[in-house]
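Asks: Pasting the sequence and the predicted model now:
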Amino acid sequence: MATTKLTGKDLRQIGYPEGKVIGFAMKALEAHYKGKSKKFKLELLQRVIENPALYLKHEQLGAVAKSLIIKTEHNETIDLLKNRLDYPIYGLEGIEPGAVNQMEIAMKLPVTRAGALMPDAHQGYGLPIGGVLATENAVIPYAVGVDIGCRMCMTLYDLPPVFDRVQTERLKGMLMENAKFGSAVFKKPKEHAVLDRSEFNEINILKSLKDRAYSQIGSSGGGNHFVEFGTTELLSNENEFALPAGKYLAVLTHSGSRGLGANIARHYTKLAMDTCKLPSEAKHLAWLDLNSEDGQEYWLAMNLAGDYASACHHQIHERMAASLGEQPLAMIENHHNFAWKEQNEEGKELIVHRKGATPAGKGVLGIIPGSMTSPGFIVRGKGEQASLNSASHGAGRVMSRRRAKETLSKREVLKHLNDAGISLIGSGLDEAPMVYKNIHEVMAQQQSLVEVVGQFTPKVVRMCGDERFQEVD
């Protein structure tokens, strides 16, 4: 007996586009036209695609018609504004032209309402790293970044920050035992409530990522991610931690949401680029409307990835605290690859994307690291509206990874590390201290954005790779 059931291939052959339109059509046929001939169904759907507006109020096919119209509208190229919106640039003299050009394009998006470029900015995909962009009712996956929820976290301990040979070897052992990077994960990952979140069961892309998220929890990514011991000096008795000014042993971590965030970013970036057609120079800035199903899904998935990134950091610090045999006196943390719903001065809600930028609302604490041989800073935001309550997320690169590998030698990097008294595990030439801007200059360029609460000096650093730097090619 011949089947009367249509397939997605049948629908594509009569012009139905890839995506949720086909799903809506198949669902409508199964629910309301089961038993009808294949010819009847094809002719019906043909009429709908030829004139979807006639079927918008149709009880059975309205959702199909609406989806077709939205798809058609989104397949038309969206024009950029002729003139870009004004925006401030902090530390322009130290920012490469490519990053400025990317920001110029972002400020021409029809959904853009404000923006700012931080002093550590450099070129990326879509929005430059160090770019801050406020949009209306739209979220741009590539303006959040691939490593969703990439963040900083620091804990302070009531222990003397002594880094003699014996103590340094002890701390190295702790880093080797309690920090995992890249493809290395813990054999017995720790449980965490974030893994029980309902989003893992309610959003299709997340269903396939839960096992990977469980296996990677408590670990760090590759690249510029690190776990390190150092000395934090609080500069004043007047601080949010109720701690006296002085020096403390500290653990500082930098990492994100691992494979979970990367796969969310890839999935929703493709959806955005499929439905939001922009000129070629702006294609990586494709957005999802927050009133759409895809936009709502991405927002939920992004927030889950951010909470997962936070959980990874907390587990790293829990392991370090257990090894030290101490409970931390204080913890400071912040995202710097994320999007937030925030109100502007007129009370209008905007979506503020910070891609490599630190939240710096009035009184908000954050961490701005330097390099492995230069200090990082605990900062308190000043709430500067011009910068969209933002500051830099670090020193920023002045040298690409490729150029670093081609031009730097292990000998000069090792001398630099030894002169600075840094003990390093892992890493490579592409993360050498000299690939970064001068953090003191970067901080000077954003004095109107943040005030310094404390300074962190790294001493024992672990990055991706189990080998010591001396053995890395």
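Replies: Great, that's in hand.

Asks: For the rest of this, base every contact and every neighbour count on C-alpha atoms.
Replies: Noted.

Asks: For the chain, which residue occupies the most central location?
Replies: Ile148 (2.7 Å; Cα atoms, centre = their mean).

Asks: what's the longest helix in this structure?
Replies: Assignment by DSSP state H gives helix 293-324 as the longest helix of the chain.

Asks: Show me what that helix packs onto, helices and strands only.
Replies: Packed against helix 293-324 by the contact rule (3 or more Cα pairs under 8 Å, 6 or more residues apart in numbering; DSSP states H and E) you find strand 138-139, strand 151-157, helix 165-178, helix 199-202, strand 246-255, helix 258-275, strand 288-289.

Asks: pretty sure the residue nearest to the centre of the chain is in contact with His353, am I right?
Replies: No. Using Cα atoms under 8 Å, Ile148 is not in contact with His353; the gap is 11.2 Å.

Asks: Can you pull the residues that touch both of those two?
Replies: Shared contacts of Ile148 and His353 (Cα atoms under 8 Å, 6 or more residues apart in numbering): Asn337, Phe338.

Asks: then this one, side by side with the first:
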Amino acid sequence: MAKLKLRGKDLRNIGYPEGPVISVAITVMEQHYKHHKQEAALELLQQVLQHPEAYKEEEHLGRIAEKLIVEEPIEIPINATPLPYSVYGREFIDEGAVRQMDYAMRLPVTAAGALMPDAHQGYGLPIGGVLATKNAVIPYGVGVDIGCRMCLSILDIPAPLLEKNASVFKRELIAGTVFGAGEEWKPRLEDAVLENPLFDEIGLLKHLHNKAAAQLSTSGSGNHFVEWGLVDIAEPWQGLEPGRYLGLLSHSGSRGLGAQIAGHYTKLAREICQLPREVQYLAWLDLDTEEGQEYWQAMNLAGDYASACHHQIHKRLIKAVGGQLLARVENHHNFAWKEVHNGEELIVHRKGATPAGKGVMGVIPGSMTAPGYIVRGRGEAASLHSASHGAGRQMSRSKATQSFTGHELAKLLAAHKVKLIGGGLDEAPGAYKDIEEVMAAQTALVDVVGKFYPKIVRMADGSGPRED
């Protein structure tokens, strides 16, 4: 017998209001009434909609009823003044980012925060903003591209072969990557992340499984990339001696899966947690609630999925060029973690910020012509054990497109001996801050272990807007 499968559209058609009740109703019906025919299931849902009080004591349908009889939320006031927070590289952070961080520090659930030197204005929490809250998670404080990630693999192939056999590395990079919104990898791959039981347990994720399977091992648009480059290691690390190596570096996130999760739970948070207009995108979900727990589980699944995407890309490309993996370093940004700070468990959101706890390794990229850095965290309390996630934009995409020409970009790439596949003027190096200045502003946050120099860079053929 076919199992019940409902869509939000089905519930809206019988009068269900937009909001948390639709997700809860789909989950309840598909878990506990899965052998009902769709017509019977919708008839039952309509009865609950018409008489929610009559069902509120029932074990399963009561979960739907309680969402239908909840009173309208009252707007939650924010504090008059922001809590103090540390700012790194203040001299090159725009006022919009500082203003957004000030607002975030006024939330009643906020415990601490920090602003990284690559910070710039975003939506809700600024890119480069770190925010610690008490038992609350802010979907837009994590961001749209959940678990956006850096992954650097160092190979056993001698570094000089990158230039000598550049055509081979370029060919395999093109053949082994797919970029852009909605793009898929064919044939589909198998991966343990696709077997996660949450895909059956949470209604939203059930409907996203097919998209996740289709997009596994692909990359997004905007500033996402996969690139071959040279790695200089400055000290013994992961069994490597100091010296020059060949490396593969990638930057992308959880694709359509993460975007749909972010959109769905941000909408729920804004409906449940009514805030003043200037902080409406900082609406949170209490982790003691069903919605909060659902988002937390979905967010972590999206992070695992982003990691799997990178590992599949690296596995494919390393095999294609006949290499073996010597060492790897990787890290999330656009994520939230449960961490203890000053003896208290907090939810630490890093929206465009790299974890930098004591001894924690990470990668901080520059631009297509500027080096990236392999770093070791110093566990600085004032930054909530965080560092920048890159150089950070210093101009918008539209301004960058208007400010640079294709000839100028080609000349700059040639000067740095970088081959670019795809990309656009909105990603021109001049659109970004000076990575050397950014790194100088966070010497208290990380120690540098090595550098990565891009040489063959692959990006989407047309860069769309992103927030990461």
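Replies: Structure's in. What do you need? This one's a predicted model, so the numbers in the text were calculated from it and none came from an experiment.

Asks: and of the helices and strands packed on helix 293-324 of structure 1, who's closest to Ser409 of structure 1?
Replies: Evaluated over these, closeness to Ser409 of structure 1 peaks at helix 165-178, with 24.2 Å, by Cα to Cα.

Asks: Give me the residues contacting stretch 298-310 of structure 2.
Replies: Applying Cα under 8 Å, 6+ apart, the contact partners of stretch 298-310 of structure 2 are 146-149, 151, 191, 193-194, 196, 198, 205, 216-218, 250, 252-255, 257-258, 261, 332, 335.

Asks: How about the residue nearest to the centre of structure 1: what's its closest non-neighbour residue?
Replies: The shortest distance from Ile148 of structure 1 to any non-neighbouring residue, by Cα to Cα, 6 or more residues apart in numbering, is to Gly261 (5.1 Å).

Asks: Distance check, that neighbour against Lys341 of structure 1.
Replies: 19 Å (Cα to Cα, to the nearest Å).

Asks: same thing with Met176 of structure 1?
Replies: 39 Å.

Asks: quick one: contacts for the residue mapped onto Cys273 of structure 2 from structure 1?
Replies: In structure 1, the residue matched to Cys273 of structure 2 (TM-score structural alignment) is Cys276. Residues near Cys276 of structure 1 by Cα under 8 Å, 6+ apart: His74, Asn75, Thr77, Ile78, Ala286, Trp287, Leu288.

Asks: For Leu268 of structure 2, see how far away the counterpart of the last one in structure 2 is.
Replies: Translated: Leu288 of structure 1. Using TM-score structural alignment, the partner of Leu288 of structure 1 in structure 2 is Leu285. Going from Leu285 of structure 2 to Leu268 of structure 2 by Cα to Cα gives 8 Å.

Asks: Need the residues touching each of those two.
Replies: Jointly contacting Leu285 of structure 2 and Leu268 under the rule Cα under 8 Å, 6+ apart are Glu291.

Asks: who has more neighbours, the two?
Replies: Neighbours were counted for Leu285 of structure 2 and for Leu268 using other Cα atoms under 10 Å; Leu285 has more, 26 against 23.

Asks: which residue of structure 2 sits farthest from its center?
Replies: Of all residues in structure 2, Ala54 has its C-alpha farthest from the mean position, at 42.1 Å, by Cα atoms, centre = their mean.

Asks: what sits against that residue?
Replies: When contacts are counted by Cα under 8 Å, 6+ apart, Ala54 of structure 2 touches Val48.

Asks: on that earlier part again, quick one: contacts for the residue nearest to Ile148 of structure 1?
Replies: Gly261 of structure 1 sits next to Val146, Asp147, Ile148, Gly149, Met302, Ala305 when contact means Cα under 8 Å, 6+ apart.

Asks: residue in structure 2 matching it?
Replies: By TM-score structural alignment, Gly261 of structure 1 lines up with Gly258 in structure 2.

Asks: Then Gly465 of structure 1?
Replies: That one, Gly465 of structure 1, aligns with Asp461 by TM-score structural alignment.

Asks: ok, the closest residue in space to that match that isn't next to it in sequence to Ile138 of structure 2 distance?
Replies: Residue nearest to Asp461 of structure 2 in three dimensions, not counting chain neighbours: Gly422, with 4.2 Å by Cα to Cα, 6+ apart. To Ile138 of structure 2, Gly422 of structure 2 is 34 Å away according to Cα to Cα.

Asks: Between the two, tell me which one has more neighbours.
Replies: The neighbour comparison of Gly422 of structure 2 against Ile138 (other Cα under 10 Å) goes to Ile138, with 29 against 15.

Asks: Could you measure from that one over to Leu131 of structure 2?
Replies: 10 Å.
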